[in-house]
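Undergrad: Structural data only, the sequence is not supplied:
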């Protein structure tokens, strides 16, 4: 059996199934990604008139999602990836309903905690795909999943804002609970991937090459990437207002969305160009992120802001795509639920660390501090990746004899 045969989708699992999983993640992410920006409007309805808890509650689902992801991943490997993916969608629906019906700050907080613990649809979806696909087919599917996340991040806040004239963002939690319920019904028709034991046997008989990077290196790169990119999100609007006073909210929103739009446009082309050389792509991605974020610190016109946002988008696209390629490579022969669950832990840990650093830096040094901290973190990662003593598996790969 050839390596190419191993990397093809499993019997009965094709492109339509991948698109269904990505589509279900997109619709289920609407409330999770679209409503948190409106916490400052939601909390006064629950007694927090100054919305003092908005910053803390913003990261509550992320914190508890990080804590639960590895456990849910291991349970998926033991009891079935499809079953645990359905659990994640239904868990989101329950938490959204509770959040929409909450009449106190305490109940709303419990709902956000449950969203983190019971959710985890991204890790569950990746674990499901990791059990069904290998190699380029898996990395392409993971790239598509990231595209779903970027699309939801762009579209969901706009939809929520448009609905706010008829229904408050608070009550929209209950309305949008229908989306993960619908996703669960659609996912129920998908097949269960084959047991991991069969995949391990196939890899042993194929004599496949070792992964490009170790799991430890993959987790470190994931943490660094999420930290350096997410840190610029919370205070970008404040930075735009500081540099370009009088900027309309619509234009600020477009500037915020630009890097994600770059991903949606260019991700598949980048995947085709870098799927065979992800190490070069990840290094180039971190370099673009470092330069782009540093440019945010000195940009003083709309033209320069657009330019540095596009440069950040190039880095975001290169990083996400090449991390997907590296993750697909590491998933060969491993239990995918546990691996992707742990990867999600490091991703969410990077987001939490970024939020804390952004808040502290902005309070101490102003709205430009988060982008400069993120740029410095990306630059340090580029340097670290260039030093074999720090990331040896980025520089050495044992090749099998042909």
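TA: Received the coordinates, thanks. Every value quoted in this text rests on a predicted model; they were computed, and no experiment measured them. Residues are numbered from 1 along each chain as shown.
Undergrad: going forward, measure contacts and count neighbours with C-alpha atoms only.
TA: Noted.
Undergrad: For the stretch 251-400 of the chain, which segments count as helices?
TA: Using DSSP state H, counting those that start in this stretch, the helices of the stretch 251-400 of the chain run over 278-298, 302-331, 336-365, 369-385.
Undergrad: How far away from the center of its chain is the second one?
TA: Between the centre of helix 302-331 and the centre of its chain there are 12 Å (C-alpha atoms, centre = their mean, to the nearest Å).
Undergrad: And for the first one?
TA: Here helix 278-298 is found 18 Å from its chain centre; the criterion is C-alpha atoms, centre = their mean.
Undergrad: again, but for stretch 354-366
TA: For stretch 354-366, the distance to the chain centre is 22 Å (C-alpha atoms, centre = their mean).
Undergrad: What of stretch 316-336?
TA: 13 Å.
Undergrad: Repeat that for stretch 68-87.
TA: Centroid separation for stretch 68-87 versus its chain: 18 Å, with C-alpha atoms, centre = their mean.
Undergrad: That one: which residues count as buried?
TA: 68-70, 72-77, 80-87 (16 or more other C-alpha atoms under 10 Å).
Undergrad: Tell me which of those fall in helices.
TA: Among the buried residues of stretch 68-87, the residues falling in helices (DSSP state H) are 68-70, 72-77, 81-87.
Undergrad: List just the nearest of those to residue 254.
TA: residue 69 (32.0 Å; C-alpha to C-alpha).
Undergrad: want to compare, so here's the second one:
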């Protein structure tokens, strides 16, 4: 397993480190590249690659099914390298915006990596466990990239970092070249065989959208909210922000949920997550926030594990690229909606409002999972074309 999974995770971490590290510093990059740019532009450019990925992910997924998932993974890594190199050498704002659009349009390394893993692992639980580990590499990049790049800011201009970061996807490209080839093998018969399961897919997409919206809506204004509760140091606020992801990183190697039916960790995780979001909204002190962040991390671990098990049971076969592209696009649209909603809620209500919205979205995801997945669990079958 590790002969394939190890290189995939290494390549994915390098790509995720590249993509997740710099958006945090977008205001600083714009301040150097276009000092007269309006303040709202930083937020718009923050979500531009995400929106571009959402618009193109399903198309790339279909092409991956036809021409090969490893080829699609190589494409995502080269697209990320090209976008970052263009951003690093951008002479003006228009060129920089084009670079971000290319980064998002040609990227999508998580969906491409998961689709490739679906060609190497099956429905016996090994694919679900592999998907857990790609989430691990994403969380590791989310925790490490902003901190390490923040330190690197002292060495030169923020825009120059884009040039150096463009080298990391190229290293990922070289690692991916060493992986076994796969053949695109989506057929009309395979597509027809999966048609009866679209009600199941729509339910999974609904849970994916609600859960990712709930996570992202809490991100943009967490640090100001922590400061309002009395957290005075930036380092402490940053640690509290990262704490749920650290819980995932520490707990995943010890969690053995591969044999579980997906509804159990999914329903429990979404419930715990919703409770944690309510605890954030009602927090009277920083100590309360620590407990809420730990609970948030536990709910995130279980919910993502449940989603991965549901996908692992359904995504093997000739349509995996389309499936993971579709789910990646759904998550990206949810993230964009969450970012917009966070700004609207804070400006019109207060800093606690995003956590209330997250709790409501989490409870809606619980209801969706309970109503859609539990009845279908009894009738789940493997299409004959995939045996």
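TA: Looks like it came in fine. Given the structure is predicted, the values throughout are model-derived calculations rather than measurements.
Undergrad: TM-score for this pair?
TA: The TM-score (TM-score structural alignment, normalised by the length of the second structure) is 0.92; 375 aligned residues with a C-alpha RMSD of 2.2 Å.
Undergrad: ok, back up a step: nearest to residue 169 of the first structure among the helices of the stretch 251-400 of the first structure would be which one?
TA: The minimum distance between residue 169 of the first structure and the helices of the stretch 251-400 of the first structure falls on helix 336-365, with 22.6 Å, by C-alpha to C-alpha.
Undergrad: ok, average deviation of the closest one from the second structure?
TA: With mean C-alpha distance after the TM-score superposition for the first structure, helix 336-365 of the first structure departs from the second structure by a mean of 0.8 Å once superposed.
Undergrad: in the second structure, what residues pair with that helix?
TA: Helix 336-365 of the first structure corresponds to residues 320-349 in the second structure, going by TM-score structural alignment.
Undergrad: Now do the matching stretch: distance to the chain's middle.
TA: Counting by C-alpha atoms, centre = their mean, stretch 320-349 of the second structure is centred 10 Å from the centre of its parent chain.
Undergrad: So which bits of that stretch are buried?
TA: Residues of stretch 320-349 of the second structure classed as buried: 320-343, 345 (neighbour count, 16+ other C-alpha under 10 Å).
Undergrad: And for residue 381 of the second structure, the neighbour number?
TA: 11 (other C-alpha atoms under 10 Å).
Undergrad: er, residue 106 of the first structure actually
TA: By other C-alpha under 10 Å, the residues close to residue 106 of the first structure number 10.
Undergrad: residue in the second structure matching it?
TA: Using TM-score structural alignment, residue 106 of the first structure lines up with residue 94 in the second structure.
Undergrad: Kindly report the same for residue 305 of the first structure.
TA: Aligned counterpart of residue 305 of the first structure in the second structure: residue 289 (TM-score structural alignment).
Undergrad: residues in contact with that match?
TA: 240, 279-280, 283 (C-alpha atoms under 8 Å, 6 or more residues apart in numbering).
Undergrad: If any of those residues are buried, put those into a ChimeraX selection.
TA: Applying 16+ other C-alpha under 10 Å to the contacts of residue 289 of the second structure, the buried members can be selected in ChimeraX as follows:
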select :240,279,280,283
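Undergrad: Next, give me the two most distant ones among the contacts of residue 289 of the second structure.
TA: Among these, the pair separated by the greatest distance (C-alpha to C-alpha) is 240 and 279, at 14.3 Å.
Undergrad: wait, residue 112 of the second structure sits on residue 73?
TA: Yes: using C-alpha atoms under 8 Å, residue 112 of the second structure is in contact with residue 73, at 4.9 Å.
Undergrad: And for residue 38 of the second structure, the neighbour number?
TA: 10.
Undergrad: how near is it to residue 45 of the second structure?
TA: As for residue 38 of the second structure, its distance to residue 45 of the second structure is 12 Å (criterion: C-alpha to C-alpha, to the nearest Å).
Undergrad: corresponding residues in the second structure for stretch 223-234 of the first structure?
TA: On the basis of TM-score structural alignment, stretch 223-234 of the first structure is assigned to residues 209-220 in the second structure.
Undergrad: For the aligned partner of residue 16 of the first structure in the second structure, what is the enclosing helix or strand?
TA: Using TM-score structural alignment as the criterion, the counterpart of residue 16 of the first structure in the second structure is residue 3. Element membership for residue 3 of the second structure, per DSSP states H and E: helix 2-21.
Undergrad: Identify each buried residue in that helix, please.
TA: Those would be 5, 7-21, for helix 2-21 of the second structure by 16+ other C-alpha under 10 Å.
Undergrad: Skipping its backbone neighbours, what lies nearest residue 27 of the first structure in space?
TA: Nearest residue to residue 27 of the first structure in three dimensions, chain neighbours excluded: residue 179, at 5.7 Å (C-alpha to C-alpha, 6 or more residues apart in numbering).
Undergrad: my guess is the one you found contacts residue 28, does it?
TA: Yes: counting by C-alpha under 8 Å, residue 179 of the first structure does reach residue 28; the two are 5.3 Å apart.
Undergrad: So for stretch 160-180 of the second structure, what gets flagged as buried?
TA: Buried residues in stretch 160-180 of the second structure, counted by 16+ other C-alpha under 10 Å: 160-163, 165-173, 175-176.
Undergrad: so how many other residues sit close to the closest residue to residue 36 of the first structure other than its chain neighbours?
TA: In space, and not counting its chain neighbours, residue 36 of the first structure is closest to residue 58: 6.1 Å by C-alpha to C-alpha, 6+ apart. Per other C-alpha under 10 Å, the neighbour tally for residue 58 of the first structure reads 18.
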